[in-house]
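1. No letters, just coordinates:
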């Protein structure tokens, strides 16, 4: 039986597991230890980035031993002593390593009931069960971190934004980024590598390189998954907005030559900007400000700083657009530093631009920037 388990383990190594799994025999070949998710050794001259915490040399160990069990037979009523019968059985022990993928799941998420640790002469099935259990613990840790972490709870805490899916053999997490865009995070059971994939056209032409650019460094520091998802979310929001801008034939920029202090005028909670230049007024921009829950919209005028070698700009005037009222035929500009200022004069545009005909469409949900809404905003500013 021990020989059969060893042959199964060696068979898995020959099928591509050899670089990430080791098999050792001990105790006169009565004990077999299988170590999984063993990382590849880094080249001696490769330096680890200072922010990267070291990962364990293995992520888990499954030990299968053949032990002798002595039992007494017979009945107490007989005068003769009960006979002792010896037989053999498997003893299975699983040791998940703290720090696998750079995280430490809750103990209850890594507790595996004894009845699950039965080998039944199928070592490969048992190993895959252990790895699936370990993966579920890691995924639940990331889910909790996304929903409760200081950096991410305002983004991913709404119900349904992070969903754990206990697929047979391949647990995963589904993370809602924005609009109808969802990314699926999985862990390869053989290599321990995190993989990001989309549920639709998120990885369409032009987006695959971004997935690769995020995934490669992420697997050097997998505990950075929450931060990577925030970056992916912001990039996806920006891409979707730029598609609408390009569809309308407008000119836009992700950055302008504003100093950090000038950019703060658009809100210190901003996570990105899209500056749409007004056709006949090159120093004026309709700005889409990306915040945690949705866009803010601002109309700004810019002026170049005198004697600036880098053509630095300053914002001369900022007006916040109330998109709900524009889309509802009540066009206003509000002064101040946000869409709902406590003070500030409101003035109604009198030339009729930005009026909306009856369309029956509702105001779009979070980051669902409709083309007709963007067209109306631009027409109002222009």
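-> Nice, thanks for sending it over. Owing to the predicted nature of the structure, the values given are computational and were not obtained by experimental measurement.
2. alpha carbons only for contacts and neighbour counts from here, please
-> Noted.
3. so where do the helices sit in this structure?
-> With helices called from DSSP state H, the chain shows them at 2-12, 123-148, 153-156, 208-218, 225-247, 260-263, 323-327, 371-381.
4. for these, which one sits closest to residue 196?
-> Closest approach to residue 196 among those (Cα to Cα): helix 208-218, 6.8 Å.
5. buried residues in that closest one?
-> Buried residues in helix 208-218, counting neighbours by 16 or more other Cα atoms under 10 Å, are found at 211, 214, 215, 218.
6. can you state the direction angle for it and helix 225-247?
-> Angle, helix 208-218 to helix 225-247, by axes from the mean of the first three to the mean of the last three Cα atoms, to 10 degrees: 160 degrees.
7. Check which helices and strands helix 208-218 is in contact with.
-> In terms of contacts (3 or more Cα pairs under 8 Å, 6 or more residues apart in numbering; DSSP states H and E), helix 208-218 is packed against strand 194-198, helix 225-247.
8. nearest to residue 140, of the ones you listed?
-> helix 225-247 (12.8 Å).
9. adding another structure so you can compare the two:
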């Protein structure tokens, strides 16, 4: 039977683990004691938070930017992963029993190469403070929690990414946005990120999202872009592209996926290094979208898309589909599909049911 350790006894145990470990994973209960350890010379990978997503009504554990910056500045630190946390900027540290991070002789700019914020609620001020500490950040991941409040807006996120645009080679941005209110801002083009090689993104972060007009009639109309303009988002040097398709958008716009790929085909001359595209379509998210729809139009539309039964096509639609498949094969880019069932991705030779 596991022995329970009282709270006062956890601090020295945690400090010893941090000092002697290269990789360590901590849960939310250890967050209050993280400032107890100043010297972690061997620590390379630090993961804070559980991998199991919290429910919407559960409160996320807060962690302040000064604590994160302290560990980013450790001499061997390369990878930091936060899961289901809330990052806050702490201005008043007068009540803390540990000195401010600025007073420590270990204070230095970190050489962190990978920062992953998974289901993390963070605002623009906290994010820019972390980025200013990273002088050589190569990979960045930000996926927001489903119960998202007071988080960074998309235009603010783009402004903050400019601080690491000279070094970033891999970028992952996620929404967790099935049946959430639409954004009041959209992500601008990422073409200024010249070093970016690998991009994973929900296209609706750039294109905007369309929700059910019957179920949510009082939501304000937001600016959206046509799916055919998606290629304007992409940096010229991108090599691999993963698209987290929002199935609700496929319900609203049956040609959503095809229009996105068509825009990439049209911009092929500006994307000379693009080698593969992966479409990630989460079956669980699609099922959630079906269950939450309340109008008959939504049910009929999602049934047509999800069951792969588009009905009888006209001669023009059939010819258009054939031309699209020909263009896709001529583009010399491998197209993969992943339905989120754990089996991994498979290569597409046609366009499936779209």
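-> Yep, that arrived. Keep in mind that what you see is a predicted model, and the values were worked out from it rather than measured.
10. Got a TM-score for the two of them?
-> After superposition, the two chains reach a TM-score of 0.26 (TM-score structural alignment, normalised by the length of structure 2), with 156 aligned residues with a Cα RMSD of 6.8 Å.
11. Rebuild the helices of structure 1 as TSV, extending it with distance to residue 282 of structure 1.
-> Formatted as TSV, the entries for the helices of structure 1 read as follows, by distance: least, Cα to Cα, whole Å:
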stretch	distance to residue 282 of structure 1
helix 2-12	64
helix 123-148	41
helix 153-156	34
helix 208-218	31
helix 225-247	16
helix 260-263	18
helix 323-327	22
helix 371-381	12
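12. out of those helices, which comes closest to residue 87 of structure 1?
-> Short answer: helix 2-12, nearest of those by Cα to Cα, at 14.9 Å.
13. count of residues packed around residue 85 of structure 2?
-> Using other Cα atoms under 10 Å, residue 85 of structure 2 is surrounded by 24 other residues.
14. Give me the distance between it and residue 287 of structure 2.
-> Going from residue 85 of structure 2 to residue 287 of structure 2 by Cα to Cα, to the nearest Å gives 26 Å.
15. Also residue 171 of structure 2?
-> From residue 171 of structure 2 across to residue 287 of structure 2, the span is 27 Å (Cα to Cα).
16. Tell me which of the two has more neighbours.
-> More crowded of residue 171 of structure 2 and residue 287, by other Cα under 10 Å: residue 171, with 18 against 13.
17. Quick check: next helix or strand after the helix or strand hosting that one?
-> Element membership for residue 171 of structure 2 (DSSP states H and E) is strand 170-174. Next helix or strand after strand 170-174 of structure 2 toward the C-terminus (DSSP H and E): strand 198-201.
18. Following element in sequence after that next one, please.
-> Counting by DSSP H and E, the next helix or strand C-terminal to strand 198-201 of structure 2 is helix 204-207.
19. got the angle for the helix or strand following that next one vs strand 170-174?
-> Next along the chain after helix 204-207 of structure 2, taking DSSP H and E as the criterion, comes strand 240-244. Relative orientation of strand 240-244 of structure 2 and strand 170-174, computed by the same axes, to 10 degrees: 10 degrees.
20. Show me what strand 240-244 of structure 2 packs onto, helices and strands only.
-> If contacts are counted by 3+ Cα pairs under 8 Å, 6+ apart, strand 240-244 of structure 2 sits against strand 198-201, strand 276-280.
21. From the contact counts, what lies against whichever helix or strand comes after it?
-> The helix or strand immediately downstream of strand 240-244 of structure 2 is helix 247-252, counting by DSSP H and E. Identification of packing neighbours for helix 247-252 of structure 2 by 3+ Cα pairs under 8 Å, 6+ apart yields helix 256-266, helix 283-292, helix 296-306.
22. out of the ones you listed, which comes closest to residue 322 of structure 2?
-> With Cα to Cα as the criterion, residue 322 of structure 2 lies closest to helix 256-266 of those, at 12.3 Å.
23. Look up how far residue 381 of structure 1 lies from residue 281 of structure 1.
-> Distance of residue 281 of structure 1 to residue 381 of structure 1, given as Cα to Cα: 10 Å.
24. between those two, which one's more packed in?
-> For residue 281 of structure 1 and residue 381, the more surrounded residue by other Cα under 10 Å is residue 381, and the numbers stand at 17 against 11.
25. Please verify my assumption that the more buried one contacts residue 286.
-> Yes - counting by Cα atoms under 8 Å, residue 381 of structure 1 touches residue 286, with 7.0 Å between them.
26. Now for those two: what residues contact both?
-> Taking Cα atoms under 8 Å, 6 or more residues apart in numbering as the contact rule, residue 381 of structure 1 and residue 286 both touch 278, 299.
27. related to what we said a few turns ago, take the helices and strands packed on helix 247-252 of structure 2 and lay them out in JSON lines including distance to residue 20 of structure 2.
-> Output for those, formatted as JSON lines (distance: least, Cα to Cα, whole Å):
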{"stretch": "helix 256-266", "distance to residue 20 of structure 2": "49"}
{"stretch": "helix 283-292", "distance to residue 20 of structure 2": "40"}
{"stretch": "helix 296-306", "distance to residue 20 of structure 2": "51"}
